[in-house]
Structure formats: C-alpha cells, structure tokens
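> Just a sequence and a predicted model for now, questions to come.
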Amino acid sequence: MGHPDIVYVVRPGEHNPQLRYSLRSLANLPHRQVWVAGHCPAWVRDVGAIPVPGQPTKYLSSTANLRAAAEHPDVAEDFLLFNDDFFVMQPIGVMPVLHRGPVNQVEGYYAARAQGKYLRGLRETRALLADLGVPAPLSYELHVPMPMTKTRALETLDTGQHLDVLHKRTLYGGLYSLGGRHITDPKILTRGNHFSRAAPFLSTMPDTFNYGQVGAFIRARFPTPSPYEKRAGRSR
C-alpha cells in the first residue's frame, strides 16, 4: 500500500502563514500528492488545486471543500484530512487514528463555556449517530490529520448533509467504528509558554501563531521553504 494523499481544506485569503508552515511540516509525514481544496494561495506550487465556490458559513465551506476533494478523480482513495493550522512536529511513519474521547464529555466542555453553532452542531451530530445505532460515539474533532477514504468521506457527507454545522470527523469515526488512541487536543489558544515542545502535533490560532511563543517555536523548527511554496515566499 502506498502513501496517502494530503487534502487541505483552506479558507479564502492569500496571506496564510499557518498554511505555509503546515506545508513545511509535511517533511515529517510520508505522503504522495498534496491537494488544496477551497482557496489555493498564489504562492503555493506543485499541489493539486481544487477551487470551490465560497459558502455562507465556514462550516458549509469546509464541508463543500471536503466533498470536492472526495469527488475529484485524481485524489487517491486513501488520504489524510488537514486544516491549514495543523503542524506535524515529529517524524511520523504512518498517521494513527486519534480521538478526543467520548462526545458527551467534549459536549460538556463546550457547554460549560459558551452556547453557539459549534455546540449545536456537536449535539445534532451526536443525535444523528444515536439514530444510526451509535449511542456512545467518540469525538474526532481534533486539530490533527485524520485518515480517511474518499468512499467513506462521501458516504459520511451524504449521511449528514441536512446538518449545517456537521461534525464531519466525528460522524465519519462513529459510522465506521474507527476507534483509535485518545489524546488531548493540541490546539494552543494562548500566547504563553504552556505547550509541549515534544508534542508530535501542534495547532494554532492566527493570534498564537503570529504573536505567541508557540508560533515562534514552529517557525524556528521549519525555517526552510518546502517544495510547495514559490521562491518568492522565502522572505516570509
């Protein structure tokens, strides 16, 4: 079996330093072709670009981007789903399946902090899985790459197409009983020094990447331009 493709679902915007350094971090992860579904910045090169019209919300946009990639005939059946703020910090031979723990525990975490579209989507995805015979699903809403197949991705999107804030990773993992290993989400939300420099994966907010210690750490780890950025990007 060969290496998987990498599929990024990317928001609009030419200025995307997180994507630049995420692409650099792919040196730590064996892969075949890289694809950018959504908006492919002009400074990106040697990837498969899959343009996708904008959608009314970021949730619908990410869903449309994933569908476009899964429907593309040249994307490999096996791929790793990336967001532009995922960083592979250590060499990984084969990407494992990772989860965040039971959905009901993750739901409690968000319910204690705020009510909003994301929490509603979590609850609706959990209810959908319960209707499909998965009463105690795991959450796969982690900021790490997730192994998928095109066939299963399309089946997942079709199953949850009536939800406007679909938790795609969780529905996918629950439908296909992926299991996997539990980890704490590596998303760093503060500018300070509270993150593990030995973590195999990191993820950032724009603020913590641009102004936080974690962003400085990531930029120092990957100073060399990747094969996926044009020479003009060397100054960034």
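Nice, thanks for sending it over.

> okay, CA-based contacts and neighbour counts for the rest of this
Fine.

> So which residues of the chain form strands?
5-10, 34-38, 48-51, 78-83, 86-88, 98-99, 101-102, 138-139, 146-149, 181-182, 187-188, 201-204 (DSSP state E).

> so which of the ones you listed comes closest to Thr63?
strand 5-10 (8.7 Å; Cα to Cα).

> Show residues contacting that closest one.
The set of residues external to strand 5-10 that reach it, using Cα atoms under 8 Å, 6 or more residues apart in numbering, is 31-40, 62, 65-66, 69, 75-76, 78-84.

> Would you mind giving the orientation angle of that strand with respect to strand 78-83?
Between strand 5-10 and strand 78-83, the angle comes out at 30 degrees (axes from the mean of the first three to the mean of the last three Cα atoms, to 10 degrees).

> Leu80 against Lys150, yeah?
No: contact status for Leu80 versus Lys150: not in contact, 10.2 Å apart, counting by Cα atoms under 8 Å.

> Gly173 touches Glu141, doesn't it?
No: using Cα under 8 Å, Gly173 is not in contact with Glu141, being 9.9 Å away.

> Which one's more surrounded, the two?
Neighbour count, other Cα atoms under 10 Å: between Gly173 and Glu141, Gly173 has more, with 25 against 21.

> burial of the closest residue in space to the more buried one that isn't next to it in sequence, as a residue count?
Excluding the flanking residues, the one nearest Gly173 by Cα to Cα, 6 or more residues apart in numbering is Tyr140, at 6.7 Å. Using other Cα under 10 Å, the number of residues around Tyr140 comes to 28.

> so who does Tyr140 touch?
By Cα under 8 Å, 6+ apart, the contact list for Tyr140 reads 98-101, 169-170, 173.

> From Leu175, how far out is it?
Plainly put, Tyr140 is 12 Å away from Leu175 if you go by Cα to Cα, to the nearest Å.

> Got another one to weigh against that:
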Amino acid sequence: MGVPDIVYVVKPGEHNPQLRFSLRSLANLPHRRVWLAGHCPAWVSDVGVIPTVQQGTKYVNSTANLRAAAEHPDVAEDFLLLNDDFFIVQPVGVMPVLHRGPVDEAEVYYATRARGHYLRGLRETRQLLAELGHPVPLSYELHLPMPMTKSRVLEALDIGRHLDVLHKRSLYGNLFELGGRQVTDPKILTRGPQFPRNVPFLSTMPDTFNHGQVGAFIRARFPKASPYETRTGRSR
C-alpha cells in the first residue's frame, strides 16, 4: 500500500466534536485525500464528500457508507477506514494491520455486557466465516484505522450482504487473511484518569470525550484547527 486515502463513515449530525479532533489527529498519519461517507457537517472543509441516505440502523448505515466509498471512482484503491471517534495521538509512519485476537474471546467479552444486536452480528459473522473456511477467525473490530482496498471491500460486502449487523472489519480481515499483530482495543469507557497516554491510538465514547479526562487529554493534544475545518467553524 502506498500513501492511502482516509475514509470516514459518518453518522448524521452537525455537532460532532469527536470528528473535529479526529480530523486534527490526522496530522500524525501520512495520507492523501480525506473522504466523509454518509454525512458531512457544515464546518468541515477540503474533504471529499460521499452523501448517502441514512435511514436504517447504525449498522446498516455504516455498511452503506462503506459501500458508497468503495464504489466511488475518485477514492483511492488503498484507503484507511476510520470512524469519527478514532484519534492518532502519536506519529504513525505506515498503518499496520492490527487485530484484537480470536473472535471467540471477543464473544465472551461482549456476552457479559448484554450487547444484543452487536453480539448477534458477531456470532452471525463468525458463522459465515466458518462456512467460508475460516473456523477460528480473528476479530478486527478495533477502534483504530484499518487498511483496506476498494475491490476487496466490495467483494466482502457482497458476501456478507444478508447480515444486517455485519462485522465488516472482521469479515474483511479473515476473508483476505490479513493476519497482523494483536493489540488491546484503545476504546476508553470511563471518565477517570486511568487510561494509557504513551500509545499511538485512543478512542472515546461521547461521554468520555465530552466529560472525561481522556477527552481533555485529546483536546489539549490538538489545540490548533486542521486544514479540514472551515474558518467560521474553527472553534473548540
């Protein structure tokens, strides 16, 4: 992969401070063009926009957004998939392929947290992968950028199109046998000071970003507006 494009799948809504600071954090990650698939807030500037109709669940919408990006002729074949709550807090030269370990272990984790739709999607995606010859799949459902190519994305989405809560990253990573290195998911779920600071990636919940110490840490890390904010929208 050369220098990739960045593709965000973005939910509707103008107020999105996590997206603002995620865009600022791209200064730590070499990239070409930035694309927003789904919704583009009015304060965002100098990005490619791929609007979609988002009237389904968040899972259906994000899948439709990813498909729209992969079908767009101007998006580079090689891109990094991001959500608006991903932050690159240290310089990263080339984005590696990372996973969180076996899907079975992720299933145990989420089964204790009563994540109904998400857990069902995990199990259905795991079953699909087993039917495709991947009986012990890895989970790529991490809150950090994932390298992808458009042609492979479309192939994976076609294979999994019957699942309404498709675990897209895991289907993609196992289908094309990406391998990679196991890491801990960087999502911070609590407001307190107990989070790692000397790490390349962080991710937040709206609550932990707006009211937690991790959010304060990220805002302090990126005080200056990025090229992707309009002049009138350059506020904190």
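Received the coordinates, thanks. On a predicted model such as this, the values are computed, not experimentally measured, just so you know.

> Please state their TM-score.
Here the TM-score for the pair of chains, by TM-score structural alignment, normalised by the length of structure 1, is 0.99; 236 aligned residues with a Cα RMSD of 0.8 Å.

> Next one: the residue nearest to Gly173 of structure 1 from Gly121 of structure 1, what distance?
Counting by Cα to Cα, the gap from Tyr140 of structure 1 to Gly121 of structure 1 is 14 Å.

> Now do the helices in structure 1.
Under the criterion DSSP state H, helices of structure 1 are mapped to 17-25, 58-71, 103-111, 117-131, 150-159, 168-175, 206-211, 213-221.

> wait, which of those is closest to Met1 of structure 1?
Comparing the helices of structure 1 by Cα to Cα, helix 150-159 comes nearest, at 15.8 Å.

> between the closest one and helix 58-71, how many degrees?
140 degrees.

> and helix 150-159 of structure 1, what does it pack onto?
If you count contacts as 3 or more Cα pairs under 8 Å, 6 or more residues apart in numbering; DSSP states H and E, helix 150-159 of structure 1 packs onto helix 58-71, helix 168-175.

> And those: which comes nearest Asp207 of structure 1?
Nearest to Asp207 of structure 1 among these is helix 58-71 (18.3 Å), distances taken as Cα to Cα.

> chain center to the closest one: distance?
Its chain's average C-alpha position is 12 Å from that of helix 58-71 of structure 1, according to Cα atoms, centre = their mean, to the nearest Å.

> Give me the mean distance between it and structure 2.
Superposing on structure 2 and averaging over aligned pairs (mean Cα distance after the TM-score superposition for structure 1), helix 58-71 of structure 1 comes out at 0.1 Å.

> sorry, back to before: columns mean neighbour count on top of the strands of structure 1, output as a markdown table?
What follows is those, written out as a markdown table (neighbours: other Cα atoms under 10 Å):
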| stretch | mean neighbour count |
| --- | --- |
| strand 5-10 | 26 |
| strand 34-38 | 24 |
| strand 48-51 | 18 |
| strand 78-83 | 21 |
| strand 86-88 | 25 |
| strand 98-99 | 24 |
| strand 101-102 | 16 |
| strand 138-139 | 26 |
| strand 146-149 | 20 |
| strand 181-182 | 13 |
| strand 187-188 | 20 |
| strand 201-204 | 24 |
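
> so which of those gets nearest Phe195 of structure 1?
Phe195 of structure 1 lies closest, by Cα to Cα, to one member of the strands of structure 1: strand 187-188, at 7.1 Å.

> packing partners for that closest one?
For strand 187-188 of structure 1, the elements it packs on are strand 201-204, judged by 3+ Cα pairs under 8 Å, 6+ apart.

> helices and strands around the strand it packs on, which ones?
strand 86-88, strand 187-188.

> Give me the mean distance between the longest one and structure 2.
Comparison of strand 86-88 of structure 1 with structure 2 after fitting gives an average deviation of 0.2 Å (mean Cα distance after the TM-score superposition for structure 1).

> List the contacts of that strand.
Contacting residues not belonging to strand 86-88 of structure 1 are listed as 18, 21-22, 25-26, 28-29, 143-145, 200-204, 218 [Cα under 8 Å, 6+ apart].

> mind listing what Leu154 of structure 2 touches?
Taking Cα under 8 Å, 6+ apart, we find Leu154 of structure 2 in contact with 67, 70-71.

> Only whichever of the residues you listed are buried, select them in ChimeraX.
Buried members of the contacts of Leu154 of structure 2, defined by 16 or more other Cα atoms under 10 Å, are picked up in ChimeraX with:
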select :67,70
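
> any chance of the contacts of Leu154 of structure 2 in a markdown table, with distance to Pro186 of structure 2 too?
As requested, the contacts of Leu154 of structure 2 are arranged in a markdown table below (distance: Cα to Cα, whole Å):
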| residue | distance to Pro186 of structure 2 |
| --- | --- |
| Arg67 | 26 |
| Ala70 | 26 |
| Glu71 | 30 |
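
> Go through the contacts of Leu154 of structure 2 and flag the ones preserved in structure 1.
Mapping the contacts of Leu154 of structure 2 onto structure 1 (both residues aligned by TM-score structural alignment, their matches' Cα atoms under 8 Å) leaves 67, 70-71 still in contact.

> Thr222 of structure 2: neighbouring residues, count only.
For residue 222 of structure 2 the amino acid is Phe, not Thr. The local packing of Phe222 of structure 2 (other Cα under 10 Å) involves 17 other residues.

> That one reaches Ser22, doesn't it?
No: at 9.2 Å, Phe222 of structure 2 does not count as touching Ser22 under the criterion of Cα under 8 Å.

> list the contacts for the residue nearest to Val49 of structure 2 when sequence neighbours are not counted?
Counting by Cα to Cα, 6+ apart, Val49 of structure 2 lies nearest to Leu36, which is 5.1 Å off, once chain neighbours are set aside. Leu36 of structure 2 is in contact with 7-10, 47-51, counting by Cα under 8 Å, 6+ apart.
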